[in-house]
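Asker: The sequence and its predicted three-dimensional model are supplied below.
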Amino acid sequence: MGLAIVAPNKSKKEIADWVAVFNELEPGIDLQVYPEISRMEEVEVVVLWQHPKGILKSFPNLKLICSMGSGVDHIMADYVPDNVPITRIVDPRLTFSMTNYVVMGILNYHRQILRYMRDKRTKTWDMSQPEIPITVGVMGVGELGGDVLDKVKALGISAVGYGNRPKATFRHPYYYGEELQDFLNEVNVLVCLLPLTEKTEGFLNKELFRKCKPGTYLINVARGRHLVEADLIPAIESGQLSGALLDVFQQEPLPKAHPFWEQEQITITPHIASITNYRAAAPQIIENYKNLLQNSPLINEISKVQGY
């Protein structure tokens, strides 16, 4: 059984690390790396990250598609054979890093750290309103969103969740579906951790911003395509949003001419909120590689119907 890595946006060093750990875990594995894949017919397992669209059609004997990270939207946006399952990476370290990043953004807003950084540049001593009262709303309450709610609640900060479907039991106040307005009425810090699907692409748009409480602060750590970028700066300039912390963008790296660079109330980080650890991820892929050989159930398989 052959395995191929297709991840053109990763550095040579990153790819070399993945190859080394695959060979360590499964010595003698038949491994090919894009773009030097000469035996397409021998590939039965493909490991993808931001792959060239349409390449999956090149593997006539494909039996399993593995995402190199927790997200699978880059796969679902492409042609996927009906009978080929898709798996993703589940790593507690991903959750740890993501939650810490989001909590950092929430507290920076709550305690006005960005404002004080601007005050330092102008040598302004302003003791007014050192804390902004906040209620945090997390859109997308899977493993990541649920952990954010847990940690925020542990800090004594009010927090509520929002998702697409009802939940029979959930440990935090929760809204779903058509209850979006009720959810937005509760919060003034909005965190996007939604999976990227046809329904959620462009979810962060001017219509949603108009439904928010005036002055709501936005944190997007999910996917760049959740945000209609042209709608963000007008929402900030109108006061509907007070600012944003963005880790993901429609185009990455963010072009130097992009207006987000110049907007003082938008904080930018280069897609570093949570990074896949190949030493944690590769064993899961090898386990599924072996499960496929043995006709055993796969781990971390996603639902193609739900898109995650």
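Answerer: Good, I have the coordinates.
Asker: Please count neighbours and contacts with C-alpha atoms only from this point.
Answerer: OK.
Asker: in the stretch 101-250 of the chain, which spans are strands?
Answerer: Secondary structure of the stretch 101-250 of the chain (DSSP state E, counting those that start in this stretch): strands at 135-139, 158-163, 174-176, 189-192, 216-220, 241-246.
Asker: let's bring in a second one:
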Amino acid sequence: MRWLEALKAAGGDRPIVLEPTTSADTAIEYAVVWKQPPGLLENLPNLKAIFSLGAGVDHIFADKRLPDVPVVRIVADDLSSRMSEYIVWRVLDHFRRGRAYRSQQAQKIWHERMQPAAREITVGIMGFGELGQNAAAKLRPLGFRIAGWSRTEKSVAGAETFAGQAGLDGFLAATDILVVLLPLTAETRGIINTGLLSRLKRQTPLGGPVLINAGRGGLQNEAAILDALDQDILLEASLDVFNVEPLPASNPLWSHPRVFVTPHAAAISDPDALAPVVMRQIAAHERGEPLRGVVDRKAGY
């Protein structure tokens, strides 16, 4: 198992095991998990913290028997860079008419399409935390205008920021390309729905708004996205996450001509890059330093 090997390589002499030897294993002090079985961590008496193997933590909170210890999400340059690469790729592909030109190539059509300037396009990033701000920092030098929406107020240089329900309409009305990087919580589940999509800017330099979801599958109502595409409320969509994964072969998103599908590959968790981050956090915690990336349990992220 790559994660076990990487953690052992980064952990020095620290004993690392694949799973507890008993339900009340006293040797376990830290857990590094992804979709752990319910109750696995419940009775570990010396557990000090739980680390997620990815940026998301909703899989951890799916366990209703979770012990009352800090839950820590991965905060790492490698993960942020991979996500930003995906966002920049998909923004540029939609912006530079990638779908239309691929269609023309298949039909051997030589036709130059009108192309707006990047300065005419506002990329709205919904979920303006570390990942969202990192993506914004990569997009700004290309000339795009940036709008950011988050649950609470943020001030970010080079971006127009919006917050809370009071700021959502203004954010959506300003957005040409919507990038969703929200965590999955009770409040955000199904947020990409008909009501939200219909409030996006309709007259854009691209001919309509574009959706890019690289957050969590549970954020989106897939029937609403298909309906928005078919009614020309949305021009195109790039989707990396889905309600059911792997995406079933029968799902119409696979074959929709204006949908680009990737298999939850936007920001792969690389054990060799992320295991040292986890082990450094553990070492720092044992020196009495605060953990970085501790999840607010009430907020869910």
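Answerer: Alright, I've got the coordinates. Because the structure is predicted, anything quoted here is derived from the model rather than measured.
Asker: Mind checking the TM-score on these two?
Answerer: After superposition, the two chains reach a TM-score of 0.89 (TM-score structural alignment, normalised by the length of the second structure), with 290 aligned residues with a CA RMSD of 2.0 Å.
Asker: ok, back up a step: now the strands of the stretch 101-250 of the first structure as CSV including distance to Leu227 of the first structure and mean neighbour count?
Answerer: Formatted as CSV, the strands of the stretch 101-250 of the first structure follow (distance: least, CA to CA, whole Å; neighbours: other CA atoms under 10 Å):
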stretch, distance to Leu227 of the first structure, mean neighbour count
strand 135-139, 13, 24
strand 158-163, 17, 23
strand 174-176, 20, 20
strand 189-192, 9, 25
strand 216-220, 8, 24
strand 241-246, 10, 23
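Asker: now the ones you listed as a markdown table including distance to Val228 of the first structure?
Answerer: Supplementary listing: the strands of the stretch 101-250 of the first structure in a markdown table, determined by distance: least, CA to CA, whole Å:
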| stretch | distance to Val228 of the first structure |
| --- | --- |
| strand 135-139 | 16 |
| strand 158-163 | 20 |
| strand 174-176 | 22 |
| strand 189-192 | 13 |
| strand 216-220 | 12 |
| strand 241-246 | 12 |
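Asker: Looking at those, spot the one closest to Trp125 of the first structure.
Answerer: Nearest to Trp125 of the first structure, of all the strands of the stretch 101-250 of the first structure, is strand 241-246, at 21.2 Å by CA to CA.
Asker: what packs against the closest one?
Answerer: strand 216-220, helix 232-237, strand 266-268 (3 or more CA pairs under 8 Å, 6 or more residues apart in numbering; DSSP states H and E).
Asker: what's the angle between it and strand 216-220?
Answerer: Computed by axes from the mean of the first three to the mean of the last three CA atoms, to 10 degrees, the angle separating strand 241-246 of the first structure from strand 216-220 equals 10 degrees.
Asker: Nearest to Tyr308 of the first structure among the strands of the stretch 101-250 of the first structure would be which one?
Answerer: With CA to CA as the criterion, Tyr308 of the first structure lies closest to strand 158-163 of the strands of the stretch 101-250 of the first structure, at 13.2 Å.
Asker: equivalent range in the second structure for the closest one?
Answerer: Per TM-score structural alignment, the counterpart of strand 158-163 of the first structure in the second structure is residues 145-150.
Asker: List the contacts of stretch 14-21 of the second structure.
Answerer: For stretch 14-21 of the second structure, the surrounding residues in contact (CA atoms under 8 Å, 6 or more residues apart in numbering) are 4, 7-8, 28.
Asker: Identify the residue of the second structure aligned to Cys212 of the first structure.
Answerer: So, by TM-score structural alignment, Cys212 of the first structure is matched to Leu200.
Asker: Pull the number of nearby residues for the nearest residue to its match once chain neighbours are set aside.
Answerer: Using CA to CA, 6 or more residues apart in numbering and skipping residues adjacent in sequence, the residue nearest Leu200 of the second structure is Leu172, 4.7 Å away. Counted by other CA atoms under 10 Å, the residues lying close to Leu172 of the second structure total 25.
Asker: May I see the PyMOL selection of the buried members of the contacts of stretch 14-21 of the second structure?
Answerer: Remark: buried members of the contacts of stretch 14-21 of the second structure, expressed as a PyMOL selection using 16 or more other CA atoms under 10 Å:
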select buried, resi 7+8+28
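Asker: Among the contacts of stretch 14-21 of the second structure, which ones are in helices?
Answerer: Counting by DSSP state H, the part of the contacts of stretch 14-21 of the second structure found in helices is 4, 7-8.
Asker: May I see those residues organised as TSV, with distance to Phe162 of the second structure added?
Answerer: As requested, those are exported to TSV (distance: CA to CA, whole Å):
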residue	distance to Phe162 of the second structure
Leu4	41
Leu7	39
Lys8	43
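Asker: Which of these sits closest to Glu85 of the second structure?
Answerer: Of all those, the one sitting nearest Glu85 of the second structure is Leu7; the distance, using CA to CA, is 25.7 Å.
Asker: if I pick the equivalent of the closest one over in the first structure, what's in contact with it?
Answerer: Counting by TM-score structural alignment, Leu7 of the second structure corresponds to Phe22 in the first structure. Applying CA under 8 Å, 6+ apart, we find Phe22 of the first structure in contact with 29, 282-283, 286.
Asker: In the second structure, which of those still touch?
Answerer: Shared with the second structure under both residues aligned by TM-score structural alignment, their matches' CA atoms under 8 Å, the contacts from the contacts of Phe22 of the first structure are 282-283, 286.
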